[in-house]
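below are the sequence and a predicted model; questions follow.
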Amino acid sequence: MMKTKDKVGLYPEDGPMPGELPSRGKESQELSSGSELLALRAESQVLGRKLQEARDRAERAEEELAHARAEIEARVRERSEQLSRANEILRQEMLERRKDEERILQQNEFLNHVLESLTHPFYVLDANDYTIKMTNSAAIQGELTPGITCSPSPIIVISPVTASSMAARCR
């Protein structure tokens, strides 16, 4: 029959363990074996508790890690959705802006065609500094071109202005 010391890997020829008294005969060995068994059992229980505590800590750490990972993934999904919505809004705004720019270009072309079709001189003045900002080709024939400043007296145009009457007001 195998002795307890043999089961746990302790052999009598190794001598006493630290803190043990050297054994003196069979009776002493049996007593020592019983107390050693109790000590081993107690130590085994302590090690078992420590092992369980380590497993519990590892499980909690894994749960916390899984929770953190899920939270990060949720945040990433939320941010991705926000970015997708913002990108769609931006695309719509860019499309609207392009349409608005195209409308403005068409309106400017139309206005230029209308102004150029007039046979009498046409002037657009800046109300702040009375500079000529725009003219048609009939006005250019009268030698008043953009950049010339007119007198600050009120200019009210009810009927077509001749180049000579406009020239009298501008320098």
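Perfect, thanks for sending it. Bear in mind the structure is a predicted one, so any value in this text is a computation, not a measurement. Residues are numbered from 1 along each chain as shown.

for the rest of this, base every contact and every neighbour count on C-alpha atoms.
Noted.

ranges for the strands of this protein?
123-125, 132-135 (DSSP state E).

right, and those strands - which one's nearest Ser44?
Evaluated over the strands of the chain, closeness to Ser44 peaks at strand 132-135, with 99.3 Å, by CA to CA.

list the buried residues of that closest one.
Ile132, Met134, Thr135 (16 or more other CA atoms under 10 Å).

packing partners of that strand?
strand 123-125 (3 or more CA pairs under 8 Å, 6 or more residues apart in numbering; DSSP states H and E).

show me where this protein has helices.
Ranges of helices in the chain, per DSSP state H, are 4-7, 26-117, 137-141, 163-169.

return the most buried member of those.
For the helices of the chain, the largest average neighbour count (mean count of other CA atoms under 10 Å) is found in helix 137-141, namely a mean of 18.

coming back round to it: okay, the buried residues of strand 132-135 in TSV with distance to Leu105 next?
Listed next are the buried residues of strand 132-135 as TSV, based on distance: CA to CA, whole Å:
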residue	distance to Leu105
Ile132	22
Met134	16
Thr135	18
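
how about JSON lines for the strands of the chain, with distance to Glu88 added?
JSON lines is the format used below for the strands of the chain (distance: least, CA to CA, whole Å):
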{"stretch": "strand 123-125", "distance to Glu88": "41"}
{"stretch": "strand 132-135", "distance to Glu88": "40"}
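
so for Gly34, which of the ones you listed sits nearest?
That would be, of the strands of the chain and by CA to CA, strand 132-135, which comes in at 114.1 Å.

and here is the other one:
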Amino acid sequence: RLDPAIADVCASQGAGLILMHSRGSFAEMATYDHAQYNDVVAETVRELVGSVERAESRGVERDRIVIDPGLGFSKLPEQNYRVVAGLPVLASLGLPVMLGPSRKRFLGKGTGQPADERDHATAALCVAARSLGASLFRVHAVRLVKEALDIAVEIESA
């Protein structure tokens, strides 16, 4: 959305493309300036579908696209939790879903912890999000989250 030429580069090089939802400029996306939604899940999905369609129209193959609902970007804390709860809708698009929840401000509102103490909350969110359709995670505490996800897989496989 912010750099349409990136789709051309990805298409010409056969590279993958992660499309993250946000609203506003680079300077505004980490604020609440554009966090007005009637239905945050439906609007996030609709806007991501538009990004996917634009990327495909520029030649990016669908199997090279990953979608990210943009947790922490242009969303109030409670809206981020609604987006996570609505991941099955996003996953129904048939594209891999990535999340970058690591140490985000909305986790601090939920736990009262400062950023450097939100890794356990991040791991909990990743386990829940995996069960709702997310498959890729960008995190700071890789080992902690991997172990939490490994246990979730063991439980699901039992």
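Alright, I've got the coordinates. Bear in mind that the values here come from a model prediction, so they are computed numbers and not experimental data.

quick one: TM-score?
Once superposed, chain against chain, the TM-score is 0.20 (TM-score structural alignment, normalised by the length of the second structure); 54 aligned residues with a CA RMSD of 5.0 Å.

quick check, nearest of the buried residues of strand 132-135 of the first structure to Glu64 of the first structure?
Met134 (72.0 Å).

excluding chain neighbours, what is closest to that closest one?
Of all residues not flanking Met134 of the first structure in the chain, Val124 sits nearest, at 4.9 Å (CA to CA, 6 or more residues apart in numbering).

test my guess that that neighbour contacts Asn112.
No: counting by CA atoms under 8 Å, Val124 of the first structure does not reach Asn112; the two are 12.0 Å apart.

element containing Lys109 of the second structure?
helix 105-111 (DSSP states H and E).

so which elements touch the next helix-or-strand element following that helix?
Per DSSP H and E, the first helix or strand lying C-terminal to helix 105-111 of the second structure is helix 119-131. On a contact count with 3+ CA pairs under 8 Å, 6+ apart, helix 119-131 of the second structure meets helix 105-111, helix 142-157.

got the buried residues for the shortest one?
Which is helix 105-111 of the second structure. Arg105, Phe106, Leu107, Gly108.

tally up the residues packed near Thr44 of the second structure, please.
Neighbours of Thr44 of the second structure under the rule other CA atoms under 10 Å: 21.

same for the host helix or strand of it, what does it pack against?
Using DSSP H and E, Thr44 of the second structure falls within helix 40-57. Judged by 3+ CA pairs under 8 Å, 6+ apart, helix 40-57 of the second structure is in contact with strand 17-20, helix 77-85, helix 87-91.

OK, contacts around the nearest residue to Lys109 of the second structure once chain neighbours are set aside?
Spatially, and ignoring its direct neighbours in sequence, Lys109 of the second structure is nearest to Pro77 (7.1 Å; CA to CA, 6+ apart). If a contact means CA atoms under 8 Å, 6 or more residues apart in numbering, then Pro77 of the second structure has Arg105, Phe106, Leu107, Lys109 as its contacts.

nearest to Glu156 of the second structure among those?
Distances from Glu156 of the second structure to these, taken by CA to CA, are shortest for Leu107, at 25.4 Å.

pretty sure the closest one is touching Ala121, no?
Yes: if you go by CA under 8 Å, Leu107 of the second structure and Ala121 touch, sitting 6.6 Å apart.

follow-up on the earlier one: what is the neighbour count of the residue nearest to Met134 of the first structure?
Based on other CA under 10 Å, the number of other residues close to Val124 of the first structure is 13.

hmm, back to that, for the helices and strands packed on helix 40-57 of the second structure, which one sits closest to Leu144 of the second structure?
helix 77-85 (19.9 Å).

list the buried residues in that closest one.
Pro77, Gln79, Asn80, Tyr81, Val83, Val84.

who's in contact with the second one?
The neighbours of Gln79 of the second structure, taking CA under 8 Å, 6+ apart as the test, are Val40.

how about Ala168 of the first structure?
Contacts of Ala168 of the first structure by CA under 8 Å, 6+ apart: none found.

most widely separated two among the contacts of Pro77 of the second structure?
Farthest pair in the contacts of Pro77 of the second structure, by CA to CA: Arg105 and Lys109, 6.6 Å.

among the strands of the first structure, which comes closest to Met166 of the first structure?
Here strand 123-125 is closest among the strands of the first structure (CA to CA), at 8.8 Å.

right, and Ile65 of the second structure touches Cys10 too?
No: Ile65 of the second structure is not in contact with Cys10 according to CA under 8 Å; the separation is 9.9 Å.

run a quick neighbour tally on the closest residue to Arg130 of the second structure other than its chain neighbours.
Spatial nearest neighbour of Arg130 of the second structure, chain neighbours left out: Leu149 (7.9 Å); criterion: CA to CA, 6+ apart. Residues near Leu149 of the second structure, counting by other CA under 10 Å, number 19.
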